[in-house]
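Asker: need the 3D shape of this:
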Amino acid sequence: MKAIIVGLFALFAVFSVFSFSPAFGEITPNNAFILEGSGFAVTEETINTSEIDIAISTQRQTGSTIQSTVEDGFVTINDLDFLTTALQATFLREGKYIRISGNVESDSGEEASLRFFGRLVEESKSASIYGFTGRITNGDDSYKIIYTVKLSALSKIVPTTESKTTNEQLTIRILKGSSNQGIGNYIDTSSSRYFSQDRITIKPGTTITIVNDDVVSHSIKSGSENYGDRYNRYTADGRISTGEILPGKSTTITFDNAGFYRLYDPDYDWMGIVAYVFPNTDSIVLGQGKTGN
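Answerer: Just a heads-up that it's a prediction; the model follows:
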């Protein structure tokens, strides 16, 4: 088993050094990112599959170091889910390295500590790829972590304004067929299936117009995600509730306060939007979905 573990880490090291050309990640304060990927959680006796999916908001910058907060997300080891409770992320050398540390909590309420370190190995116009190693310690269990993860890149959008005195506006469309989960109406599975945009960063005071291009009614609420719960995926927090949006009709949502928002349709809970509201930053979109039919 030890030989297998050493082999995995050696393979990871070779992969990081030789498989990718040198790259540099440009990370700036007051922005939001999605870090998602998978790999292995290894002990002396077992090799387990593991996944990570977290939302990060960058904050203040000191020199080439940018302090950040993990707003939401989870880490899994086989069927065991750990929810983010008190994690901090630090971007070093403006994104060439990432350090994540703090505590996570399992479904049963047990607390575990997490220490990850990532190195940028490649980037494209839409995302940056990092190789991560680290450790999760849960009671007497200690797992060595090997991940390949993607940090979603940010692309600018141009909000519309009716006059100098009106708030910025962004239109998001509910795509036709969104009420049918898993229906193969969309060829590009890398894009949003249900909304024209599903990951956005905006300034406080921005108004979003939700247009229903589907053939059934929808509604949008804000809440927290109950990771691992198949039957009650979200818990509403009362901050946003649009009421019914009839087919062909629209409604507006204004984000007055800064913060992290997870929007969802309570009748079709596979439909979700992640919104980050930050002051003094351009409006941007992380997940650019397909246009409606």
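
Asker: from now on I want contacts and neighbour counts done on CA atoms only, so please keep to that.
Answerer: OK.

Asker: hang on, G205 packs against I253?
Answerer: No. Between G205 and I253 there is no contact under Cα atoms under 8 Å: 9.8 Å.

Asker: is S16 part of a helix or strand, or is it coil?
Answerer: For S16, the assignment made with DSSP: H, G, I helix; E, B strand; the rest coil gives helix.

Asker: separation between it and Y234?
Answerer: Computed as Cα to Cα, to the nearest Å, the S16 to Y234 distance reads 37 Å.

Asker: out of everything not next to it in sequence, what's closest to I52?
Answerer: Counting by Cα to Cα, 6 or more residues apart in numbering, V75 is the residue found nearest to I52 once chain neighbours are left out, at 4.5 Å.

Asker: repeat that for D72.
Answerer: A55 (5.3 Å).

Asker: and the one you found, what does it touch?
Answerer: Each residue near A55 by Cα atoms under 8 Å, 6 or more residues apart in numbering is listed here: A32, F33, I34, L35, V70, E71, D72, G73.

Asker: name the helix or strand for it, please.
Answerer: Per DSSP states H and E: A55 is located in strand 47-62.

Asker: can you pull the buried residues of that strand?
Answerer: Within strand 47-62, the residues that count as buried by 16 or more other Cα atoms under 10 Å are 47-59, 61.

Asker: please provide the structure for the following sequence as well, for comparison with the first:
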Amino acid sequence: MKAVLAIPILLILALGISLQEVKADLVPEEAYLLEGFGFAVTEDVIKNSQIDFLIDLDRQIGSTTKLVVEDGFVTLGNMEFTVVDITGSVLRDGHFIRLSGTADDSLGNQVSLSAFGRLIEDSQEGSVYSFTGRLSEGIFSNKIILTTKITQITSDLPTITTPGEPTPTLEEQIAEKEIVIRIFPGAFDQGFDLTYIEARKAATEATFEQGDDPTRARYLYPNRLTITPGTTLTFQNDDTVSHSIVSAKRDTNARGIGHDFRMFADGRVATGEIPPGESRSVLITDKGFLFLVDLDYAWVRMDVVSFPEVSQSQIIRSVNDARQKGN
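Answerer: The predicted structure follows:
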């Protein structure tokens, strides 16, 4: 009998120790990007599933922080649903996250999402959560199992140093709302034609900011940006072949080599051909997520989040006010 009583006590102690060892660094009243991949499971089939959410955190009350999903999408097989109304809470100082709400596709079909995430590990770049829950469409319900990464979104622009040329200061880039993005030499074949010295020089020419992917930064830099609508992105092609950057969507129903996904242009952004040594500019007017890629060289890619230049608390209050009026 004593042994039976000791088991739940040991489990509670183990849970308490694990919560103390891992702690998420989620700052209230800041914006975060939640990206995840996994599966949607029914009795008959298993489909790929993906979520990409732009999340705003409200003020923390006790150990709980309310959140609003401002933009994003969730996929079920080859169907993509855009966020309509998804809210949630960060619990136990970031150890758990609860999400619930609805999303719909371009035809008006709607799914409801209910998911609970547990913090797995934390690093300087972000936090990894494991989510389980339900993704339901009408009477059809799918159990979802997702592994996700949460990273803070900042408006800091990287500093790119080019020998012999003055680099605009951070303040100048923000004021001019024009950001130069470099496509590095050797990007077309993932740098395999570069010598060790050339590859290292290309990688160290940029001052890498926290949150950038150093592998992808070998081909294009910066590879992750937070901007405001009305910002111009100028792509400078320092490679030896032409490139063409477009906005695209991932087809999560077709996995490629290395657990990557097939992609197709969505028509929102297109630079046209950029010959070697030349540059092309595009004006970003959309709000939300933009996935930019050269479809001929799919590793040359970047993520852009575009949202108005207002405080996160203002965004959350405006969303909550709109919901209260609708009730």
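
Asker: sorry, back to before: so can I have JSON lines of the contacts of A55 of the first structure showing neighbour count, secondary structure and distance to G134 of the first structure?
Answerer: Putting the contacts of A55 of the first structure into JSON lines (neighbours: other Cα atoms under 10 Å; DSSP: H, G, I helix; E, B strand; the rest coil; distance: Cα to Cα, whole Å) gives the following:
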{"residue": "A32", "neighbour count": "31", "secondary structure": "strand", "distance to G134 of the first structure": "23"}
{"residue": "F33", "neighbour count": "23", "secondary structure": "strand", "distance to G134 of the first structure": "20"}
{"residue": "I34", "neighbour count": "24", "secondary structure": "strand", "distance to G134 of the first structure": "19"}
{"residue": "L35", "neighbour count": "20", "secondary structure": "strand", "distance to G134 of the first structure": "15"}
{"residue": "V70", "neighbour count": "24", "secondary structure": "strand", "distance to G134 of the first structure": "17"}
{"residue": "E71", "neighbour count": "19", "secondary structure": "strand", "distance to G134 of the first structure": "20"}
{"residue": "D72", "neighbour count": "21", "secondary structure": "strand", "distance to G134 of the first structure": "20"}
{"residue": "G73", "neighbour count": "20", "secondary structure": "strand", "distance to G134 of the first structure": "18"}
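
Asker: between these, which is nearest Q169 of the first structure?
Answerer: Nearest to Q169 of the first structure out of these is A32 (Cα to Cα; 19.1 Å).

Asker: could I get the contacting residues of the closest one?
Answerer: A55, I56, S57, T58, T201, Y276.

Asker: among those residues, which one sits closest to S163 of the first structure?
Answerer: For these, the nearest to S163 of the first structure is T201 (21.7 Å; Cα to Cα).

Asker: tell me where the stretch 51-200 of the second structure has strands.
Answerer: Ranges of strands within the stretch 51-200 of the second structure are 64-76, 79-91, 96-104, 110-122, 127-137, 140-152, 159-160, 178-183, based on DSSP state E, counting those that start in this stretch.

Asker: how about G272 of the first structure, what's its partner in the second structure?
Answerer: In the second structure, G272 of the first structure lines up with R301, judged by TM-score structural alignment.

Asker: look up how far T147 of the second structure lies from its match.
Answerer: Going from R301 of the second structure to T147 of the second structure by Cα to Cα gives 22 Å.

Asker: do K66 of the second structure as well
Answerer: Separation of K66 of the second structure from T147 of the second structure (Cα to Cα): 21 Å.

Asker: same deal with I139 of the second structure?
Answerer: To T147 of the second structure, I139 of the second structure is 26 Å away according to Cα to Cα.

Asker: tell me which of the two has more neighbours.
Answerer: Using other Cα atoms under 10 Å, the more surrounded residue of I139 of the second structure and T147 is T147, with 19 against 5.

Asker: R199 of the first structure contacts V274, correct?
Answerer: Yes. The criterion here is Cα under 8 Å, and R199 of the first structure meets it with V274 at 4.8 Å.

Asker: these two: who's more crowded?
Answerer: Between R199 of the first structure and V274, counting by other Cα under 10 Å, R199 is the more crowded of the two (24 against 19).

Asker: how about the more buried one, what does it touch?
Answerer: R199 of the first structure neighbours (Cα under 8 Å, 6+ apart): I273, V274, A275, V285, L286, G287, Q288.

Asker: what's the match for it in the second structure?
Answerer: When the second structure is aligned by TM-score structural alignment, R199 of the first structure is paired with R224.

Asker: same question, Y261 of the first structure
Answerer: In the second structure, Y261 of the first structure lands on L290 (TM-score structural alignment).
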